[in-house]
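>>> Quick one, fold the following:
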Amino acid sequence: MAAASTTGASSSSALSNSLTLDPAIRTWVLVPISLAMFLIGVIRHHASRLLATGPRKVELKAVRESQAVMRASRLRMNHAWISREASFRMRRAFFNDKKEGVLQQKVKNNNPQAQMMSDPSMMQDMMMKNMSMIIPQSLTFMWVSFFFSGFVMAKAPFPLTQKFRVMLQRGIDISGSLDVTYVSSLSWYFMNMFGMRGLFTLTLGEGNAIDDTALMQQQMEQAGAGMDKANAFVMERENLELIEARDGMVYEKAEERAAKVLKRALRAR
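Got it, this is the predicted structure:
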């Protein structure tokens, strides 16, 4: 009995490892799925461009406040390159003057979620983007599941561990006895859905509307909290005030330091 079971197990293993795929599967299953996924992606890209409402208008005051924080941060990081002490103090006074300093002004933090609820165009734009992403994917998944379910259509040219079985053999009932390197039609659909980003970048350009991960990240950033401008103003103002005694410019006595480094290098030889 043990010998018979061993023989049966070895024969089933040999059959699973020597499975021959019909070339017609490549013509009528693999190529149609890949071609349909690419064409649907191109249609999604152009439909998203047509349905887009255009860039939202940003208030001039909000832009100025954000730019003020960036300029103060650059002054704090690069103050050692300013040659004259008076020039640095004049620039710092532009931001930190108690009466007219830019960072002394009172700012109001905008709530992105409240702004989204009060702006119908923003809500409409987000809804259209979600619909253009969800509807094509749902219809394509139903099409693949109905017409191409249960096909074993490809084989990986390199060995894989058993952990890849769930990812590569979705929708087939013999996955327990089949070699893990074989790929089912449903798994091929998911591989095309997540793996065609580079192809879309080559054909449609960097700013294409097919990158679902970038779209979801953008929506999460819009739904999350924005920059706390009041806190940023206070932090940059305090950081600039801490810069009191400067040890000198970066390029002061640069020739002498370069000569010392060169002498050290020559002596090391």
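>>> CA atoms for contacts and neighbours, from now on please.
OK.
>>> how much space between residue 133 and residue 209?
Between residue 133 and residue 209 the computed distance is 9 Å (CA to CA, to the nearest Å).
>>> what do these two both touch?
With contacts taken as CA atoms under 8 Å, 6 or more residues apart in numbering, residue 133 and residue 209 have residue 44 as neighbours in common.
>>> the more surrounded of the two?
With other CA atoms under 10 Å as the criterion, residue 133 and residue 209 differ in neighbour count, and residue 209 comes out ahead with 23 against 20.
>>> I'd like the structure of this one too, to check against the first:
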Amino acid sequence: MAEDLVLDTAIRDWVLIPLSVVMVLIGILRYFVSKLMRSSQVPDPKIVKEGQVIVRARNLRAGANFIPPKSFRSRRVYFSNEENGLLFVPKGQAQNAQAQMFSDPNMAMDMMKKNLSMIIPQTLTFAWVNFFFSGFVAAKIPFPLTQRFRSMLQNGIDLSTVDVSYVSSRSWYFLNLFGLRGLFSLILGEENAMDDTQRMMQMSGFGFDPAKETHGC
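This next block holds a predicted model:
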């Protein structure tokens, strides 16, 4: 039978709250550090234009049900016809364009700085949590959970008799690490909280399939 625990209020004051506050502060500090490390460069007008075309095509797909079918078909042809469509890319050229983007030394340096600004703080924070707070039961989920959540919520606690709804300090670290994007959106703004890699893919069109954007309605 699962064991019911009574959590000391000192754990809330000296483990749960400090860990949450530190994770938020590190996320904000990491954003500003990565912003300072990012090299300033004038965006390529061609890349910006292609990104805007992709946004227009996605808006067309999202609003396909709100315009007449004839209007949608004419706009789809405008984007995807094989003669002069804005989204049509001849075979063999798409991969070369992506290779050219990755060959840009400024972009490669920005990606390296971004990785360093993420990996180093996360490594130091995890070492801090693992050294000072290892083995603590930090919180309790206010609703029952099944056994499949035990490995996710009780990392670092090897007690099968503890109820699954209790969360270890190490698991609380991972929950904050992957679940604070909404809070960062409120603090920094939705655009600023967006991952730089995701923004880069949207601007360059990486992973973009014109057929899905124009025919996937």
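>>> what TM-score do we get after superposing?
Overlay of the two chains. TM-score (TM-score structural alignment, normalised by the length of structure 2): 0.70; 187 aligned residues with a CA RMSD of 3.7 Å.
>>> Secondary structure element holding residue 192 of structure 1?
Take DSSP states H and E as the rule and residue 192 of structure 1 turns out to sit in helix 185-195.
>>> same question, residue 170 of structure 1
Using DSSP H and E, residue 170 of structure 1 sits within no helix or strand.
>>> what residue of structure 2 matches up with it?
Using TM-score structural alignment as the criterion, the counterpart of residue 170 of structure 1 in structure 2 is residue 155.
>>> Can you tell me the centre-most residue of structure 2?
When CA atoms, centre = their mean is applied to structure 2, the residue found nearest the centroid is residue 195 (5.3 Å).
>>> For stretch 162-170 of structure 2, measure first residue to last.
Using CA to CA, the span of stretch 162-170 of structure 2 from its first residue to its last is 16 Å.
>>> tell me how far it is from the chain's mean position?
The chain centroid and the centroid of stretch 162-170 of structure 2 are separated by 25 Å under CA atoms, centre = their mean, to the nearest Å.
>>> got it, and stretch 24-40 of structure 1?
The mean C-alpha position of stretch 24-40 of structure 1 is separated from the chain mean by 27 Å, CA atoms, centre = their mean.
>>> which bit of structure 2 covers that stretch?
On the basis of TM-score structural alignment, stretch 24-40 of structure 1 is assigned to residues 10-26 in structure 2.
>>> in the longest helix belonging to structure 2, what's buried?
Criterion DSSP state H: the longest helix present in structure 2 is helix 105-132. Residues of helix 105-132 of structure 2 classed as buried under the neighbour-count rule (16 or more other CA atoms under 10 Å) are 107, 110, 111, 113, 114, 117, 118, 121, 122, 125, 129.
>>> and the last one, what pairs with it in structure 1?
By that I understand residue 129 of structure 2. Using TM-score structural alignment, the equivalent of residue 129 of structure 2 in structure 1 is residue 144.
>>> what ranges do the helices span in the stretch 1-150 of structure 1?
If DSSP state H, counting those that start in this stretch is used as the criterion, the helices of the stretch 1-150 of structure 1 fall at 2-17, 23-25, 31-51, 60-78, 85-96, 112-118, 120-147.
>>> which other helices and strands contact the longest one?
Meaning helix 120-147 of structure 1. Helices and strands in packing contact with helix 120-147 of structure 1 are listed as helix 31-51, helix 112-118, helix 185-195; criterion 3 or more CA pairs under 8 Å, 6 or more residues apart in numbering; DSSP states H and E.
>>> and those, which is most packed in?
Mean neighbour counts were taken over those using mean count of other CA atoms under 10 Å, and the top value, a mean of 18, falls to helix 185-195.
>>> Show the contacting residues for the match of residue 170 of structure 1.
Applying CA under 8 Å, 6+ apart, one finds that residue 155 of structure 2 lies in contact with 168, 170, 171.
>>> What of residue 38 of structure 1?
Contacts of residue 38 of structure 1 (CA under 8 Å, 6+ apart): residue 196.
>>> roughly how far out does the longest helix of structure 2 sit from the chain middle?
Going by CA atoms, centre = their mean, the spacing between the C-alpha centre of helix 105-132 of structure 2 and its chain's C-alpha centre is 15 Å.
>>> how big is the offset of that helix relative to structure 1?
Mean deviation of helix 105-132 of structure 2 relative to structure 1 after superposition (mean CA distance after the TM-score superposition for structure 1): 1.1 Å.
>>> Need the contact partners of the very next helix or strand once past that helix.
Read in the C-terminal direction, the helix or strand following helix 105-132 of structure 2 is strand 137-140, with elements assigned using DSSP H and E. Strand 137-140 of structure 2 is contacted by residues 7, 11, 12, 15, 16, 165, 166, 167, 168, 169, 172 when judged by CA under 8 Å, 6+ apart.
>>> again, only this time at 7 Å
Judged by CA atoms under 7 Å, 6 or more residues apart in numbering, the contacts made with strand 137-140 of structure 2 from elsewhere in the structure are 11, 12, 15, 16, 165, 166, 167, 168, 169.
>>> how much does it stray from structure 1?
Strand 137-140 of structure 2: mean distance to aligned residues in structure 1 after superposition is 1.1 Å, counting by mean CA distance after the TM-score superposition for structure 1.
>>> Quick one: neighbours of residue 68 of structure 1, just the number.
Burial of residue 68 of structure 1 is recorded as 17 neighbouring residues (other CA under 10 Å).
>>> Next one: it relative to residue 238 of structure 1, how far apart?
Applying CA to CA, one obtains 14 Å for the distance of residue 68 of structure 1 from residue 238 of structure 1.
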